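In: below: sequence and its predicted model.
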Amino acid sequence: MDHKFGKLDHQEILKLIPQKFPFLMVDSIENLIANKQAVGKKKIIREEPFFDCLYSEELIMPEVLLIESAAQVATLMILSDSVEKKKRIYVKGIKKAEFYHSVHPECDLSIDVNIIDSSKETLLVDSKLTVEDYEVANIQLKFCV
């Protein structure tokens, strides 16, 4: 299936990236324009395994998993147009990671990624993570492709 424009469902995501439950941090991809932008969706539920490992009484999605969510959505955006679907995409660095609000169970997390700079071997991706109308994080990741 050609994903230059469109969506990816859960099964298509599983074919493109190696992450599986409980490490898969995206349920679906919408508004996909290969190698330009994509919007990932993740329903945060109480049964997520990471909530059982928290030291706090308050159930909050760990910020490192928000970074992982952004990385997975960006990887799917890049791989969706790749001839070699099993190509490995690596995070080369985190240029910026700012967190504004906590993500709790029963939230619908939206991960909007856009390529803002590219060279032959490196991509810089900006990620805006939102819950409802609230921006919860802004993350910029460098990828080695």
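Out: Ah, there it is.

In: CA atoms for contacts and neighbours, from now on please.
Out: Will do.

In: tell me which helix or strand the residue of the chain most remote from its centre sits in.
Out: Distance to the chain centre peaks in the chain at E57, reaching 26.3 Å (criterion: C-alpha atoms, centre = their mean). Using DSSP states H and E, E57 falls within no helix or strand.

In: got another one to weigh against that:
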Amino acid sequence: MAEDAVTLTREVEPADIMSVMRMIPHRYPFLMIDRVVDIQLDRSAVGIKNVSINEPHFQGHFPRQPVMPGVLIIESMAQTAAVLVVETLEGAAAGKLVYFMTVEGARFRKPVVPGDQLRVHVTKVKNRGPVWKFSGEAKVEDTLVAEATFTAMIMDD
């Protein structure tokens, strides 16, 4: 298997919101993670999304019973994975655009509502060049609320 080799000798600190915004290009209203609390280089990361009623999608999804859209939960997985990639590549991918190639096996098990804290766990399955594949799970407290496998490509400028 011809996967890219990465040197994994440095310690990685959790990423607060300012660090996240230096690493990925997303901004309000599409920044779907507030911080990354655990990063294991070239392997996994855990992101946090504090779900608030003030988010614009709740105006229409759904006004009388607000539910975080499943596609935004998957986006939070992708953004957590992007932080992992930037850290793994020591910043070489910082700010670059990343495009979904596939989303597979997406399952939504329980609604995510305002007041929930989403813990987004992503694990690298493999990578080859600019293409990275991850499995992701989103949990509220210890309850699995969503899962998916996704592939994305980092685009050069």
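Out: Yep, it's here. Given the structure is predicted, the values throughout are model-derived calculations rather than measurements.

In: what about the strands in structure 2?
Out: With DSSP state E as the criterion, structure 2 has strands at 35-40, 44-50, 98-108, 117-128, 131-140, 143-154.

In: take the ones you listed and write them to TSV, including mean neighbour count and distance to T88 of structure 2.
Out: Below are the strands of structure 2 laid out as TSV (neighbours: other C-alpha atoms under 10 Å; distance: least, C-alpha to C-alpha, whole Å):
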stretch	mean neighbour count	distance to T88 of structure 2
strand 35-40	20	9
strand 44-50	23	10
strand 98-108	14	15
strand 117-128	21	11
strand 131-140	22	12
strand 143-154	20	13
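
In: which one of those lies closest to Q59 of structure 2?
Out: Q59 of structure 2 sits nearest to strand 44-50 of all the strands of structure 2, at 17.2 Å, using C-alpha to C-alpha.

In: how much does that closest one stray from structure 1?
Out: With mean C-alpha distance after the TM-score superposition for structure 1, strand 44-50 of structure 2 departs from structure 1 by a mean of 0.4 Å once superposed.

In: so where in structure 1 does that strand end up aligned?
Out: The aligned range for strand 44-50 of structure 2 in structure 1 is 37-43, by TM-score structural alignment.

In: can you tell me what H121 of structure 2 aligns to in structure 1?
Out: So H121 of structure 2 corresponds to D112, using TM-score structural alignment.

In: against K120 of structure 1, how distant is the nearest residue to that match once chain neighbours are set aside?
Out: Among residues not flanking D112 of structure 1 along the chain, V39 sits closest, at 4.4 Å (C-alpha to C-alpha, 6 or more residues apart in numbering). Distance of V39 of structure 1 to K120 of structure 1, computed by C-alpha to C-alpha, to the nearest Å: 24 Å.

In: what's the matching range in structure 1 for the biggest helix by length in structure 2?
Out: Secondary structure of structure 2 per DSSP state H: the longest helix is helix 70-88. Using TM-score structural alignment, the residues of structure 1 aligned to helix 70-88 of structure 2 are 63-81.

In: got it, and stretch 136-150 of structure 2?
Out: Against structure 1, stretch 136-150 of structure 2 falls on residues 127-141 (TM-score structural alignment).

In: who touches that stretch?
Out: 66-67, 70-71, 91-103, 107-114, 124-126 (C-alpha atoms under 8 Å, 6 or more residues apart in numbering).

In: please apply the same query to stretch 86-103 of structure 1.
Out: 16-17, 60-61, 63, 67, 71, 75, 79, 109, 131, 134-145.

In: and F58 of structure 2, what does it touch?
Out: F58 of structure 2 makes contacts with 66-68, as judged by C-alpha under 8 Å, 6+ apart.

In: ok, these in structure 1: which stay?
Out: Retained in structure 1 by both residues aligned by TM-score structural alignment, their matches' C-alpha atoms under 8 Å are the following of those: 66-68.
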